[in-house]
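Participant: Next input, structure requested:
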Amino acid sequence: MTLTRTFGNRESIRALLQSTRVWLALCLVLLGLAAALPANAQLRVDISGTGAQQYPVAIADFSGDPAGAQIAEIIRADLTRSGQFRLISTSGSNLTVDTPIAFDEWRTRGADFIAYGTVVRLPDGRFEVKYRLGDTVKRGPLDGVAFSGTEKELRRVAHQIADRIYEKITGIRGVFATRIAYVLKQGNTYELQIADADGQNPQVALRSREPVISPAWSPDGSRLAYVSFESGKPVVYVHQLATSKRFPVANYKGNNSAPAWSPDGSQLAVVLTRDGLSQIYTVSAADGSNLRRITRSPLIDTEPVFSPDGRSIYFTSDRSGSPQIYQVGLDGGEARRVTFNGGYNISPRISPDGKTLLTVTRRDGAYRIVSLNLTNNTESFLTAGRDDQSPSFAPNGMQVLYAAVQGGRSVLAGVSSDGRVRQTLSILNGEIREPTWGPFSK
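Facilitator: Sure thing, here's the model as predicted:
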């Protein structure tokens, strides 16, 4: 979530970006004063609703090493979370990759598909995981592959298998092996954390005594751009995840904020106040060079996001008198207004196929996430909370990650792109903000 969102709850969007003091105070409101998260706390997943179509699938415990049962459980949880699968019981089964499948029996149980496998610990301590997927309707194999990895890598292997099952059955690439990033406030410390798509296995990419906001994934998943206040004002950094090295790409006079990656990863769109009110610029993602101004407005332009083809930028502006979403080409020129429903629409996010725009809209005093079909300009509400923020599409466009307030506390939440399936990833004694979904895993 950018600063525009929360500040707009209380005062005019026009007052945004007037001083560093406002930015810093706002970040403290944004990230809260939550108590510290216990080191062993894990995100808990609560799911409601089902997809328009549910595929009946049986996931048997993988035979061999005891780790096989854990792998199968992760796969089941991944598929269940999508809302697109109905799990069939595998009680009493003892399948290995060499076991002939009794297709008629599994059809009788109600399964159109059966997944199973074998886990073997190798002499070097690594594991070999063999998986198979059978189609009981067509009475034949649908998929099969072998993975290897350390004990710590078995969760990733399970997510990869779930991705293969999802894609083989639905025809859409799975996102279970992808990662998410978010900001967590613990005591007086701000952490930029990275976790699996299911919220498990969180890792700290950056820990700071000063606010960290607006994380954004590079298209290849190797870098994160974000805004840090460590120098006493907002500065945009690019952070190499493999080495933990980082460097500033926007550190101009005034405020530097809201980084967004171009689809090819070569540029960042940023919001700067170097020439007065906030305007949108692009810089080289490699070193911050090649500064180029994109918008020229006497009012506030902020929250840029590139279109999937990289030729234009969607952004939030109050040039019509209230915050709305606009689109402008990278060559500048006249911006085109995109949103017209409601008097307050911010935080644009475009779907991977470029056909759907997410916004945070204010209706009847509540902030909710709306999906706008750019082909016919019809909108649908994806969430029904009072304070839903910071939407982020999954890389396959099938799910949306966002921050919400439920029961008086901040939570990480998700919803299917059609609004039918909702999930809550809750964390004990902590406050999560500004979640962003990473790209497909390489």
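
Participant: Every contact and neighbour count from this point should use C-alpha atoms.
Facilitator: Will do.

Participant: Helices of the stretch 151-300 of the chain, start to end?
Facilitator: With helices called from DSSP state H, counting those that start in this stretch, the stretch 151-300 of the chain shows them at 154-170.

Participant: where along it do the strands fall?
Facilitator: 179-186, 189-196, 203-208, 212-217, 223-228, 235-240, 246-250, 256-261, 267-272, 279-284, 292-293 (DSSP state E, counting those that start in this stretch).

Participant: now for the third one, which elements pack on it?
Facilitator: Helices and strands touching strand 203-208, by 3 or more CA pairs under 8 Å, 6 or more residues apart in numbering; DSSP states H and E, are strand 189-196.

Participant: same deal with the second one?
Facilitator: The elements that strand 189-196 packs onto, with contact taken as 3+ CA pairs under 8 Å, 6+ apart, are strand 179-186, strand 203-208, strand 212-217.

Participant: Would you mind giving the strands of the stretch 151-300 of the chain as CSV with mean neighbour count and distance to residue 17 added?
Facilitator: Output for the strands of the stretch 151-300 of the chain, formatted as CSV (neighbours: other CA atoms under 10 Å; distance: least, CA to CA, whole Å):
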stretch, mean neighbour count, distance to residue 17
strand 179-186, 25, 21
strand 189-196, 21, 22
strand 203-208, 15, 22
strand 212-217, 27, 15
strand 223-228, 23, 14
strand 235-240, 24, 13
strand 246-250, 20, 15
strand 256-261, 28, 9
strand 267-272, 27, 9
strand 279-284, 22, 10
strand 292-293, 16, 17
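
Participant: what's the closest of the ones you listed to residue 437?
Facilitator: Nearest to residue 437 among these is strand 179-186 (4.5 Å), distances taken as CA to CA.

Participant: Quick one: work out the angle between the closest one and strand 189-196.
Facilitator: 150 degrees (axes from the mean of the first three to the mean of the last three CA atoms, to 10 degrees).

Participant: To compare against the first, here's the next sequence to fold:
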Amino acid sequence: MKKLLMALVGWLWFSQSAMAELDILVTGGMDSGRPVAIVPFKSDGSLPEDLANVISSDLMRSGKFTPLSRNSMPEQPAQSGQINYPTWSALGTEAVVVGHVESAGAGQYRVTFELVDVARGKDGGNAVLDSRVATVTAKQLRKYAHRISDIVYEKLTGERGAFLTSILYVTVDRSQAMPYRLMLADYDGYNERMLLRSREPIMSPTWSPDGRRIAYVSFEKRTPAIFIQDLYSQARSMLVALPGINGAPSWSPDGRSMAVVLSKDGQPDIYTVDIGSRRLNRLTSDQAIDTEPSWSADGRSVFFTSERGGRPQIYKVDVASHSASRVTWEGDSNLGASATPDGKALVMVSRVQGSYRIARQDLNGGGVYVLTSSSLDESPSVAPNGSMIIYSTVYQGRQGLALVSADGRFKANLPSAKGEVRSPAWSPFLN
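Facilitator: Below is the predicted model:
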């Protein structure tokens, strides 16, 4: 459960580019997905980014694809007309991505790619599932590679890809005078940017549904307060600062209100706050500790963690009627839940035999399916298409981030180059 008591925070606002400090180390699931091949893009010179490597890594992390290694490729064509389909079919390859990059002058590049269905090509049919041409700058090459990944993912699965997204997370480097930093990066840790830093802990970053704003908890006024910040203008405003605890903000799906934890009347309870009027709506009033709110996909109810049954479990409260009911029953305890984007399941932290692991539960009566195998996993955040989950874990004695696919097949750690990393928050789809 998130800590309910936090230290005073002093802020220094920052906005700067930084090298990526998160390296993805694959720990499982590389050979369990659909076989595809991302052929190295042909170019007329050296490129600042290896597009094929970025695309291959994206697809692998979804847990749904197993990209063929380069040294196993029978050929490296640059366009569909050069593909020997029977050769790729003999390897069991389902689809191939080919492309080339040309200099367009003035620091720009023209990128051409094709997604090809091997079976159709072998049978003599129209094998090209999609083809695009785009002109981008050198700095945009990596993001465009993520865009290609999204296109390939959607064409092959029928679901929208979530590789062109971002994450928020908190880093802690105790060797620094201001050790706590709130960071923004691409979902894979690249293009890292510092948003703010503090002498004291930063906690509970969360995204607005449109991806333009974030919310967080600050103690800068010597009492805890929840702030909202616009990522583009850097403008911020205080949402709520009442006596006692003000914590765990969670944006409603329509972006008009925030679920929060307040203790102004004694015990921590779940409230909603109208962002425009600041009007409060108290949802729970039990004598137990109620915390960690998160909205249902339809915005009609709020999931939360409560000890009202003796041990922490997940409950759901109806926003209109304030009627609450217990949702989880398996495991020693369950906490920190959030609904998947389709509203069909919960992702949460489940305590089993003393270990805290990321788990998923079907809301239509399914059991709890444990996705991770570490002993101290927490703060799960689901990708906007529901395919991946990022969470905080302990790896080689240091707190860092990790990825797991929604089916548990693919796993990877994202250790920091220095310090600790915690409290990840995956962005919504970004335009």
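
Participant: So for residue 431 of the first structure, which of the strands of the stretch 151-300 of the first structure sits nearest?
Facilitator: Taking CA to CA, strand 179-186 is the member of the strands of the stretch 151-300 of the first structure nearest to residue 431 of the first structure, at 5.8 Å.

Participant: neighbours of the counterpart of residue 414 of the second structure in the first structure, just the number please.
Facilitator: Aligned counterpart of residue 414 of the second structure in the first structure: residue 425 (TM-score structural alignment). Neighbours of residue 425 of the first structure under the rule other CA atoms under 10 Å: 18.

Participant: The aligned residue in the first structure for residue 208 of the second structure and residue 439 of the first structure: what is the separation?
Facilitator: With TM-score structural alignment as the criterion, residue 208 of the second structure lines up with residue 218 in the first structure. Per CA to CA, to the nearest Å, residue 218 of the first structure is found 8 Å from residue 439 of the first structure.

Participant: Those two: which is more packed in?
Facilitator: residue 218 (25 against 21).

Participant: Tell me who's in contact with the match of residue 208 of the second structure.
Facilitator: The contact partners of residue 218 of the first structure, by CA atoms under 8 Å, 6 or more residues apart in numbering, come to 224, 225, 261, 265, 438, 439.

Participant: hmm, try it at 7 Å
Facilitator: 224, 261, 265 (CA atoms under 7 Å, 6 or more residues apart in numbering).

Participant: If we only consider the residues you listed, which is nearest to residue 402 of the first structure?
Facilitator: Using CA to CA, residue 224 comes nearest to residue 402 of the first structure of the contacts of residue 218 of the first structure, at 17.9 Å.

Participant: Now for the counterpart of residue 106 of the second structure in the first structure, how many residues are close by?
Facilitator: Aligning on TM-score structural alignment places residue 106 of the second structure opposite residue 124 in the first structure. Counted by other CA under 10 Å, the residues lying close to residue 124 of the first structure total 7.

Participant: Just confirm residue 124 of the first structure is within a helix.
Facilitator: No: assigned with DSSP: H, G, I helix; E, B strand; the rest coil, residue 124 of the first structure falls outside any helix and is coil.

Participant: quick one: it from residue 150 of the first structure, how far?
Facilitator: Counting by CA to CA, the separation of residue 124 of the first structure from residue 150 of the first structure is 10 Å.

Participant: repeat for residue 179 of the first structure
Facilitator: 19 Å.

Participant: With residue 44 of the first structure instead?
Facilitator: Residue 44 of the first structure is 25 Å from residue 150 of the first structure, where distance means CA to CA.

Participant: same check, this time on residue 98 of the first structure
Facilitator: Between residue 98 of the first structure and residue 150 of the first structure the computed distance is 24 Å (CA to CA).

Participant: Compare these two and say which is more crowded by neighbours.
Facilitator: residue 150 (15 against 9).

Participant: Need the counterpart of the more buried one in the second structure.
Facilitator: Taking TM-score structural alignment, residue 150 of the first structure has residue 137 as its aligned residue in the second structure.

Participant: again with residue 233 of the first structure
Facilitator: For residue 233 of the first structure, the aligned residue in the second structure is residue 223 (criterion: TM-score structural alignment).

Participant: ends of stretch 323-341 of the first structure, how far apart?
Facilitator: Rule used - CA to CA; the end-to-end distance of stretch 323-341 of the first structure is 12 Å.

Participant: which residues are contacting the helix or strand where residue 21 of the first structure lies?
Facilitator: Per DSSP states H and E: residue 21 of the first structure is located in helix 20-31. By CA under 7 Å, 6+ apart, the residues outside helix 20-31 of the first structure that reach it are 3, 6, 7, 17, 185, 211, 233, 255, 431, 433.

Participant: Against residue 357 of the first structure, how distant is the fourth one?
Facilitator: Yep, that's residue 17 of the first structure we're talking about. Separation of residue 17 of the first structure from residue 357 of the first structure (CA to CA): 25 Å.

Participant: Which secondary structure state does residue 425 of the second structure sit in?
Facilitator: Per three-state DSSP, the local secondary structure of residue 425 of the second structure is strand.

Participant: What residue in the first structure is paired with it?
Facilitator: Residue pairing (TM-score structural alignment): residue 425 of the second structure is matched to residue 436 of the first structure.

Participant: got the contact list for its match?
Facilitator: Residues in contact with residue 436 of the first structure (CA under 7 Å, 6+ apart) are 180, 181, 182, 215, 216, 392.
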